[in-house]
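Trainee: No sequence on hand, only this structure:
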């Protein structure tokens, strides 16, 4: 009987320690923020993320080979929320194997989200040959996002950038 009581006491202590120091179920957090781990963001559409400023914004570049287009999403610094901007279009240049191709991403309106041209976080350009490439880089001479101007922004696909 004594051994059973000792075992129950040990299990209770271990469970309490786990509650205060460990990671239990029923929550939603990312272990990448813990000490000794790299701070990582995940692209919501499986594309490449480009960090702007010190976690001010993220730009996601997501090619859609089936649709023959490349999508661009403006996100917050954690890549969790969409940020609508007033631009009707965003100019860029794609570089693929040493060759340059000008792009004009057009704002995408959506009844589902209420986004309109001039108030959108989603932009798209029809570029079938680029959308099928496994590696390319997109450069923006200038991006204005909510009053902040970012110059000479390059985002390599598929690896993206972390603002380094």
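Mentor: Alright, I've got the coordinates. Values in this document were obtained by computation on a predicted structure and should not be read as measured data. Residues are numbered from 1 along each chain as shown.

Trainee: Please make it C-alpha for all contacts and neighbour counts, starting now.
Mentor: OK.

Trainee: and residue 6, how many neighbours?
Mentor: 11 (other C-alpha atoms under 10 Å).

Trainee: Sorry, wrong one. I was asking about residue 21.
Mentor: Residue 21 sits with 9 neighbouring residues when counted by other C-alpha under 10 Å.

Trainee: cool, and residue 141?
Mentor: For residue 141, the number of neighbouring residues by other C-alpha under 10 Å comes to 13.

Trainee: Share the number of residues neighbouring the nearest residue to it once chain neighbours are set aside, please.
Mentor: For residue 141, ignoring the flanking residues on the chain, the nearest one in space by C-alpha to C-alpha, 6 or more residues apart in numbering is residue 152 at 4.6 Å. Neighbour count for residue 152, taken as other C-alpha under 10 Å: 10.

Trainee: try this one side by side with the last:
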């Protein structure tokens, strides 16, 4: 078994979820080491059934975010590149967008994905423990990013 990275110490059984700190890195390290071969060491999320609760929730969140961007599109379009086309997006995603929101232009759908990426990116960084070491006030960072997203939609 490899040595733990510097600054990472395995918790006792009663401390595993109680102490703040770089838990995601340790959990990922321990999962990686649990695999019996190199190909199994990379953690992957468990497969979820197609059109199951996870898929339905993701589709609903994406649809509502796209609906929000589409509502802001008359203001946002002046701040966005105009060269987006449906071919820039995955055909399955295009089919879902067009089924749920048939009047959304491809540039608005692309903008919705960029908005989602910016929101998800900060959340993922925080979950993985990367925000606290570099941001004195993570809440202010999140607020500033959301305000910038509102401005990018032409709503500020």
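Mentor: Perfect, thanks for sending it. This is a predicted model, so every value here is computed, not measured.

Trainee: TM-score for these two?
Mentor: After superposition, the two chains reach a TM-score (TM-score structural alignment, normalised by the length of structure 2) of 0.22; 62 aligned residues with a C-alpha RMSD of 5.4 Å.

Trainee: tell me the strands in structure 1, going along the chain?
Mentor: In structure 1, strands defined by DSSP state E lie at 48-52, 57-64, 69-76, 89-96, 99-107, 122-126, 136-145, 148-157, listed in chain order.

Trainee: sorry, back to before: ok, the residue nearest to residue 141 of structure 1 to residue 103 of structure 1 distance?
Mentor: Separation of residue 152 of structure 1 from residue 103 of structure 1 (C-alpha to C-alpha, to the nearest Å): 15 Å.

Trainee: With residue 143 of structure 1 instead?
Mentor: On the measure of C-alpha to C-alpha, residue 143 of structure 1 and residue 103 of structure 1 end up 14 Å apart.

Trainee: buried ones in the helix ranked longest in structure 2?
Mentor: Counting by DSSP state H, the longest helix found in structure 2 is helix 53-76. For helix 53-76 of structure 2, the neighbour count (16 or more other C-alpha atoms under 10 Å) marks 59, 62, 63, 65, 66, 67, 69, 70, 72, 73, 75, 76 as buried.

Trainee: who's in contact with the nearest residue to the fourth one once chain neighbours are set aside?
Mentor: Pointing back at residue 65 of structure 2 there. Nearest residue to residue 65 of structure 2, sequence neighbours excluded (C-alpha to C-alpha, 6+ apart): residue 112, at 6.3 Å. For residue 112 of structure 2, the contacting residues are 62, 65, 66, 69, by C-alpha atoms under 8 Å, 6 or more residues apart in numbering.
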